[in-house]
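**Student:** pasting the structure only:
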């Protein structure tokens, strides 16, 4: 008589459990290839050290302002903006390798793949925020406000990162290759992050360029961190509304970007995975 294989019991799971499995899948992927953390470890530290010690001496700051404290929120804003880059590369790679097709054959909600990717990307970028905070403490950066204000600043960083995840999902679902994603993201995210108040004050920019920089969502996020951490300088009285109320502006920008981009991202993703 031939042995009968035991019956496999499939235990029903909800969306959260399925999403958490996807998160663990992405974290295991990172653990097996630790070089994937280079963009949130070595790269931000390199930017901090280069700007603080090489370019910082050439930046004119208002009296009483510390460039290193001015810089850290800018680097953090740039790093969280590149969360979209991480998601775009991951989605494109999974689609190209056929992993998503395998997931579609499983008895799980397809939205769990998106949720799991989003949470993993936020965790990935949070590592960079922690690394930069430690690096900043070593070079003289300090949080000079209360604990609730400090935590609110970190929460705003993650909220803006959530909006950038949808941008990354849209790019990753639209472009067919990782090379195309890299080219598009570099040519969009680098100008957006540098055309802001992240690295230099906007006061010295030409009027038309200063206007663009001051209405840049990155500028609102960075200014919110500076205000909530006491890293100044405060926005001048002539600054536009987003810099006068940066925390509220960051929330509005994050919600608006998510509301605008998410439908296009979901449409592109489901179209790509059902073709």
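**Tutor:** Ah, there it is. What you see is a predicted model; the values in this text were computed from it and never measured.
**Student:** From now on I want contacts and neighbour counts done on CA atoms only, so please keep to that.
**Tutor:** Noted.
**Student:** Do you have the strands of the stretch 101-250 of the chain handy? List them.
**Tutor:** In the stretch 101-250 of the chain, no strands are defined using DSSP state E, counting those that start in this stretch.
**Student:** Residue 141 - how many residues pack around it?
**Tutor:** 21 (other C-alpha atoms under 10 Å).
**Student:** Then residue 142?
**Tutor:** 16.
**Student:** Double-check it against residue 69; I have them as touching.
**Tutor:** Yes. If you go by C-alpha atoms under 8 Å, residue 142 and residue 69 touch, sitting 6.9 Å apart.
**Student:** can you list residues touching both of these two?
**Tutor:** Common contacts of residue 142 and residue 69, defined by C-alpha atoms under 8 Å, 6 or more residues apart in numbering, comprise 136, 231.
**Student:** Identify the residues contacting the residue nearest to residue 213 when sequence neighbours are not counted.
**Tutor:** In this structure, residue 213 finds its nearest non-sequential neighbour in residue 196, 4.3 Å apart by C-alpha to C-alpha, 6 or more residues apart in numbering. Counting by C-alpha under 8 Å, 6+ apart, residue 196 touches 202, 212, 213, 214, 216, 218, 219.
**Student:** Out of the residues you listed, which end up buried?
**Tutor:** 202, 213, 214, 216, 218, 219 (16 or more other C-alpha atoms under 10 Å).
**Student:** picking that back up, most widely separated two among the contacts of residue 196?
**Tutor:** Distance extremes for those: the farthest pair is 202 and 218 at 12.8 Å, using C-alpha to C-alpha.
**Student:** and the residue nearest to residue 213, how far is that from residue 209?
**Tutor:** For residue 196, the distance to residue 209 (C-alpha to C-alpha, to the nearest Å) stands at 9 Å.
**Student:** cool, and residue 46?
**Tutor:** Relative to residue 209, residue 46 is positioned 27 Å away (C-alpha to C-alpha).
**Student:** ok, now residue 124?
**Tutor:** 33 Å.
**Student:** Those two: which has the busier surroundings?
**Tutor:** residue 124 (21 against 13).
**Student:** quick one: contacts for the more buried one?
**Tutor:** So residue 124 contacts 37, 40 (C-alpha under 8 Å, 6+ apart).
**Student:** Please compare the first structure with the one that follows:
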């Protein structure tokens, strides 16, 4: 019995080792693409940087923050959140690209852990999202944004942003495996844009029509953005609803729920491709 138990433990340990090793191989593949095609990063960051300049300088003088405060300080955490939220579209496009070009089929034919392609994509995209936040943060500092929170609170805010991105990665992987081609993946912009915009990223929900404000308050992006504003010490314009008063809690709960739902679905969808 002991010999069988030891063999079983060794078998589990070996599977975990190769799952981690195969995952890291996929991560390195994705990072190599970033190095060889840096224009991809510039393209991904182009829209949020232009949005910062547009809303911060062109429309900023016409914007108001309930309770007072500088609009640009209110805006920047929203831009961080919007960038993380819309990132799942890039994930979906990359997954659809690999599927269309036959890369996914080659992975399926290799002796590798079935979860490695999905988890490797997730870890690699999280590294890319971290680089996006660094560049966007430097842009924010250049336009005068500052965090009034302490070092711990500031790091916690960026951690919440990456947690949201981590959860949405699995949404992107699942959609990328479901769509038939790259063109269809590009059409996911029609989903990503309202998901990011109908939130508290640019305007406080209290300034929206009641029905739209209710949607914005319960948007996971709003919880993360509001929590980040509070941690950064920026104007937050927090309302009196439960979801707004518990923004930090929900900024953790929403990503956990989304990961618990979409990660198993993404892995299962990938495994079905080999049948």
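**Tutor:** Received it, and whenever you're ready, just let me know what you need. Bear in mind the structure is a predicted one, so any value in this text is a computation, not a measurement.
**Student:** Got a TM-score for the pair?
**Tutor:** Here the TM-score for the pair of chains, by TM-score structural alignment, normalised by the length of the first structure, is 0.90; 261 aligned residues with a C-alpha RMSD of 1.8 Å.
**Student:** where do the helices sit along the first structure?
**Tutor:** 15-32, 42-50, 67-81, 83-97, 99-104, 111-139, 147-174, 178-194, 207-214, 217-229, 241-244, 246-274 (DSSP state H).
**Student:** Give me the mean distance between the first one and the second structure.
**Tutor:** Relative to the second structure, and after both are superposed, helix 15-32 of the first structure has an average distance of 1.4 Å to its aligned residues, where the measure is mean C-alpha distance after the TM-score superposition for the first structure.
**Student:** now that helix: which residue numbers in the second structure?
**Tutor:** On the second structure, the counterpart of helix 15-32 of the first structure by TM-score structural alignment is residues 19-36.
**Student:** Could you do the second one as well?
**Tutor:** Aligning helix 42-50 of the first structure against the second structure (TM-score structural alignment) gives residues 46-54.
**Student:** Show me what residue 129 of the first structure lines up with in the second structure.
**Tutor:** Looking across to the second structure (by TM-score structural alignment), residue 129 of the first structure lines up with residue 133.
**Student:** so how far is residue 175 of the first structure from the closest residue to residue 244 of the first structure other than its chain neighbours?
**Tutor:** Counting by C-alpha to C-alpha, 6+ apart, residue 244 of the first structure lies nearest to residue 235, which is 6.2 Å off, once chain neighbours are set aside. Residue 235 of the first structure sits 39 Å away from residue 175 of the first structure, going by C-alpha to C-alpha.
**Student:** circling back to that earlier point, counting neighbours, what do you get for the closest residue to the match of residue 129 of the first structure other than its chain neighbours?
**Tutor:** Spatially, and ignoring its direct neighbours in sequence, residue 133 of the second structure is nearest to residue 80 (7.0 Å; C-alpha to C-alpha, 6+ apart). Around residue 80 of the second structure there are 23 other residues, counting by other C-alpha under 10 Å.
**Student:** how about residue 80 of the second structure, what's its match in the first structure?
**Tutor:** So residue 80 of the second structure corresponds to residue 76, using TM-score structural alignment.
**Student:** who's in contact with that match?
**Tutor:** By C-alpha under 8 Å, 6+ apart, the neighbours of residue 76 of the first structure are 129, 132, 157, 222.
**Student:** residues in contact with the equivalent of the third one over in the second structure?
**Tutor:** This points to residue 157 of the first structure. With TM-score structural alignment defining the correspondence, residue 157 of the first structure maps onto residue 161 in the second structure. By C-alpha under 8 Å, 6+ apart, the residues touching residue 161 of the second structure are 80, 81, 84, 224, 228.
**Student:** Mind doing that once more with 7 Å?
**Tutor:** 81, 84, 224 (C-alpha atoms under 7 Å, 6 or more residues apart in numbering).
**Student:** separation between residue 32 of the first structure and residue 89 of the first structure?
**Tutor:** Distance from residue 32 of the first structure to residue 89 of the first structure, by C-alpha to C-alpha: 17 Å.
**Student:** Which one's more surrounded, the two?
**Tutor:** A side-by-side neighbour count of residue 32 of the first structure and residue 89, using other C-alpha under 10 Å, places residue 89 first with 24 against 9.
**Student:** how about the nearest residue to the equivalent of that one over in the second structure, chain neighbours excluded?
**Tutor:** Superposed on the second structure with TM-score structural alignment, residue 89 of the first structure falls opposite residue 93. In this structure, residue 93 of the second structure finds its nearest non-sequential neighbour in residue 185, 5.1 Å apart by C-alpha to C-alpha, 6+ apart.
**Student:** Tell me the residue in the first structure aligned with that neighbour.
**Tutor:** In the first structure, residue 185 of the second structure lands on residue 181 (TM-score structural alignment).
**Student:** and its match, what does it touch?
**Tutor:** Contact partners of residue 181 of the first structure, counting by C-alpha under 7 Å, 6+ apart, are 88, 89, 171, 172, 175.
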